[in-house]
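A.B. asks: give the three-dimensional model of this entry:
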Amino acid sequence: MKAVQFDAFGPAHEAACCADVPDPGAPADDEVVVEVIAFPINPADLLTIEGKYAARPPLPYTPGAEAVGQISQTGAGVDGLASGDHVMLLSRENWAQKRKVKAAEVLKIQTQPDRLLQYAMLKVNPATAALMLREYVELESGDWLIQDAANSAVGHCVIRLARKAGIRTVNVVRRESLVAPLKASGADVVLVDLDGLSGQVSEATGSGPRLAIDAVAGDTSLRLAECLAEGGVLVNYGMLSGEPCKMMPDWLVFRRLSLTGFWLARTLGQMPRAGIESLYAELAGHVRDGTLAVGIEATYDIADIKGALAHAGQQGREGKILVLPNGQV
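C.D. replies: Have a look, this model is predicted:
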C-alpha cells in the first residue's frame, strides 16, 4: 500500500514523498482497519515536516493530523463499530491508504454522501474554532470578537459558529478582495489590516471586542490587542508571521488584558472521551445542517503528494487541499 513519508526535515514538498509500505494486516482484538477516504493538508502538517512543530517525530515518519475513512475490518473484541462505518481518525500518522488503529482511536460519525469530504476536515479546524469561542471568554449573544486570518479555514468556522450563537465578528484580512466573500459568508464587519485598525473597530463595535483570536502573531497580535475591551483576552493559535506575539505591558497591567495560547492536541488530550464525542457530534451536526462548510480548492491523488504539498503552501488559496489516497470519492 502507499503512504506519505519523510526521512529528513525540510520544505514539505521537497522532504515528503509517496512510498510503498507494508499492508497493516489483520486487526488485533481491540483494533480496526480503516480505508482512508480523504485527508486535508493543514499548516500543522507542513510545520511537522519542516521540523518546526511541537516536537520532532522519529524518522522516517508518516504525517497527518486528521482523516476520514471507512472501516474494512474489526477485531473480535470491538463493540459499537462495524465494517462499513464511517469514522474520523483521532490519532496521527493518517496520510496513508489504510490505517490499523485501536478502536478507541476512531470516532464513528454520521455522514452524507454529498458532504463526505467535509468530515475529513472536522477534527482540527472546526474544533479549534468551537473551543476557542467557548473556553476563554463567556461570550453571549450580541457580544463582539475580533480575529485575524479570517479567510482561513479556522476563520470561516469562527464566523459561522459565532453567527449561529448570535456573536458578532470583526474579521481582519490582508486584501480588499476578501471583504465581499467574507461578508457573504456571514461576517458582520470585515476590515483590511492597516494603520488605524483600533479606531475602525471601536467605531464598529462601540465598547470593543472581549475576545481576540490570533493566527498570525508578531505585530498583528499587538494590533488586535489594542482593539480589545478592558479585561479582554487574546488567544493565539498560530504563527503565520514567524514572529513572537507582541503585547504592551501597560495593557496587561492597566487594561487587564491577557494573552494565552491554544493547542488543540493538548485540549483534546485533557478532555474525557464523553466530552470529545459530544464535541464532534455537535460539529458533525453543523456539517449536516450546512452551518459548517469549509472550502476545498483542489483534490490530489496520493501519488502526487509533492504537488499537493506545494499547492498547500501557496499564499492566496481559496480553500483547503485534500488528498484522496484510494481514488476519487
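
A.B. asks: only C-alpha atoms from now on, for both contacts and neighbour counts.
C.D. replies: OK.

A.B. asks: how close does residue 131 sit to residue 8?
C.D. replies: 33 Å (CA to CA, to the nearest Å).

A.B. asks: which parts of this structure are helices?
C.D. replies: Along the chain, the segments classed as helices by DSSP state H run 12-15, 43-50, 116-120, 125-135, 153-165, 179-185, 197-205, 219-227, 249-254, 264-269, 273-288, 305-312.

A.B. asks: just want the angle from the second one to helix 305-312.
C.D. replies: What it means is helix 43-50. Between helix 43-50 and helix 305-312, the angle comes out at 120 degrees (axes from the mean of the first three to the mean of the last three CA atoms, to 10 degrees).

A.B. asks: mind listing what's buried in helix 43-50?
C.D. replies: 44-50 (16 or more other CA atoms under 10 Å).

A.B. asks: residues contacting the residue nearest to residue 277 when sequence neighbours are not counted?
C.D. replies: Spatially, and ignoring its direct neighbours in sequence, residue 277 is nearest to residue 107 (7.4 Å; CA to CA, 6 or more residues apart in numbering). With contacts defined as CA atoms under 8 Å, 6 or more residues apart in numbering, residue 107 is in contact with 87-90, 277.

A.B. asks: out of the helices of the chain, which is closest to residue 63?
C.D. replies: helix 43-50 (6.4 Å; CA to CA).

A.B. asks: run the chain-centre distance for the closest one.
C.D. replies: Offset of helix 43-50 from its chain centre (CA atoms, centre = their mean, to the nearest Å): 13 Å.

A.B. asks: list the contacts of that helix.
C.D. replies: So helix 43-50 is contacted by 6, 9-12, 15-16, 53-54, 56-57, 63-65, 309, 313 (CA under 8 Å, 6+ apart).

A.B. asks: let's see it at 7 Å
C.D. replies: 9-12, 53, 63-65 (CA atoms under 7 Å, 6 or more residues apart in numbering).

A.B. asks: I'd like the structure of this one too, to check against the first:
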Amino acid sequence: MRAVVVPEYAPIEEISIGDVAQPQPGPDEVVVEVAAVGIGFVDGLKVQGRYQTKDPLPFTPGAELSGRILQTGQGVSGWNVGDRVFANVRSGALAEYCVVPAAALRRLPDNASYAEGAAMPINYLTALYAIADRAAAEPGETLLVLGASGGTGAAAIAIGKLLGLRVIAAASTEEKREFAAGLGADETIDSSAPDWRERFKGEGNGVDIVFDPVGGQLGEEAFRALAWRGRLLVIGFASGEIPSARYNIALLKGASLVGVDMAQLERREPELAKERLAQLDAWLASGELKPVVGEIVEFDDFQRAFAQLSGRSAQGKVIVQVGHLDG
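C.D. replies: Take a look at the predicted model:
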C-alpha cells in the first residue's frame, strides 16, 4: 500500500510517499480503509522530531482519520466491515490503510462527510475539555479565542457558542476575522494591532476566559486582558514561542493559568473523556456541531497541508484526502 514514510526526522519537504506492507488487524483491532486525514500542528513537529514524545523510526505520521472498516480482528464486537468511522490514533493515518484499536473507533453519522470526520477527533475534544472542564465556563461568560481561524480556534468558537458563551475571535487579517465571524463569533478583533488590548481595559471590560493555541507575545498580552478571576487556557504554541508568564498579573487579577493537555485526558480522567466524547458525538449526529473543514488536498500533495500549518495560513482544519470513498 501507499503511505507517507518518515525514515529519519526531517523537514516535511524531505518526506515522501512510499510502498509498505498492508497491515493486518490484531486482537481487538480493525483495519480502516482511509478516506481522509486531518493535519495538525503537532504532526509537523513529530515529522521533524521536535515533539516532546518521538515516534520510533521509521513511522507514518497522521493521527486523525476517517474511513470505513475493511477488516476486523479477533474479539472485535459492535463493529462491522463497511462501517463509516473516524478515530484518533498515535500515528499511521497518512496511509491507504491504518490499524485502529476498536476502542478508539467512533461512528461517523450519515450527515457528516469523511472530511468532517477527519476534522473532529483532536480539535473538538480539546476545545470542549478546555472550556467546559479546565475553565469551568458558565453560560454568559466571555471567551477570547486566539488564532481563531485555525482548526483549533474554529473548534473553540463552535464549542463556546454551544456552551452559551459570548465569543470574541482574535485574528491577524481581515480575511481571517471574516472567516471567524462566519463561524458564529459575536465579535472579532485585530490581534496584529499594537493597541488591541485597549478594548479590554477598564473595570468590566476584561474577558473571563482566553483560549490560547498560539503562545508567544500574543499569549502574554492576552493574559493581561483577563477580567477578575479570569482563566487563560494554555493549548499550544503555534507561534513557536513559549510565553513567560508574569506572576504579578495573576496576583492582581486573581487569575489562573490553566494547562490543557488532551493527550493525557484518557489516561488520567477516562470517565470524563468518555463523557465528553459522547457529548461531541451526540452534537455531531444531531447536526448541532458541524466540524469546520478548510482546504482539502490530494494525497500526493500532502506536503502542502503541512506547509499551511507551519505558515499559519490555514482556515479551518486542513484535510488530506487519501481515498475517494463514496459517502
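
A.B. asks: where does the TM-score land?
C.D. replies: Superposed pair, TM-score by TM-score structural alignment, normalised by the length of structure 2: 0.90. Supporting alignment: 323 aligned residues with a CA RMSD of 2.2 Å.

A.B. asks: looking at the buried residues of helix 43-50 of structure 1, spot the one nearest residue 158 of structure 1.
C.D. replies: residue 44 (18.4 Å).

A.B. asks: which residue lines up with that closest one in structure 2?
C.D. replies: Under the alignment defined by TM-score structural alignment, residue 44 of structure 1 is paired with residue 42 of structure 2.

A.B. asks: go on, residue 248 of structure 1?
C.D. replies: Using TM-score structural alignment, residue 248 of structure 1 pairs with residue 246 in structure 2.

A.B. asks: then residue 71 of structure 1?
C.D. replies: Per TM-score structural alignment, residue 71 of structure 1 is aligned with residue 69.

A.B. asks: that match: how many residues sit nearby?
C.D. replies: Other residues lying near residue 69 of structure 2 total 24 when counted by other CA atoms under 10 Å.

A.B. asks: ditto for the one 3 residues further on
C.D. replies: Residues lying near residue 72 of structure 2 (other CA under 10 Å) number 24.

A.B. asks: ok, now residue 257 of structure 1?
C.D. replies: 23.

A.B. asks: select the longest strand from structure 1.
C.D. replies: strand 31-40 (DSSP state E).

A.B. asks: any idea how far the residue nearest to residue 277 of structure 1 is from residue 129 of structure 1?
C.D. replies: Applying CA to CA to residue 107 of structure 1 and residue 129 of structure 1 gives a distance of 19 Å.

A.B. asks: which residues touch the spatially most central residue of structure 1?
C.D. replies: Taking CA atoms, centre = their mean, the centroid of structure 1 lies closest to residue 125, which sits 2.3 Å from it. By CA under 7 Å, 6+ apart, the contact set of residue 125 of structure 1 is 153-154.

A.B. asks: quick one: map it onto structure 2.
C.D. replies: Per TM-score structural alignment, residue 125 of structure 1 is aligned with residue 123.

A.B. asks: could you measure its match against residue 64 of structure 2, distance?
C.D. replies: Following CA to CA, the distance that separates residue 123 of structure 2 from residue 64 of structure 2 is 10 Å.

A.B. asks: please flag which of the contacts of helix 43-50 of structure 1 sit within strands.
C.D. replies: Among the contacts of helix 43-50 of structure 1, no member falls in strands (DSSP E).

A.B. asks: from these, which is closest to residue 288 of structure 1?
C.D. replies: Out of these, the member with the shortest distance to residue 288 of structure 1 (by CA to CA) is residue 65, at 22.4 Å.

A.B. asks: okay, now the nearest residue to that closest one once chain neighbours are set aside: neighbour count?
C.D. replies: Nearest residue to residue 65 of structure 1 in three dimensions, chain neighbours excluded: residue 92, at 4.8 Å (CA to CA, 6+ apart). When neighbours are counted by other CA under 10 Å, residue 92 of structure 1 registers 13.

A.B. asks: residues in contact with residue 92 of structure 1?
C.D. replies: Residue 92 of structure 1 touches 63-66, counting by CA under 7 Å, 6+ apart.

A.B. asks: that one maps to what in structure 2?
C.D. replies: So residue 92 of structure 1 corresponds to residue 90, using TM-score structural alignment.

A.B. asks: do the same with residue 156 of structure 1
C.D. replies: Using TM-score structural alignment, residue 156 of structure 1 lines up with residue 154 in structure 2.
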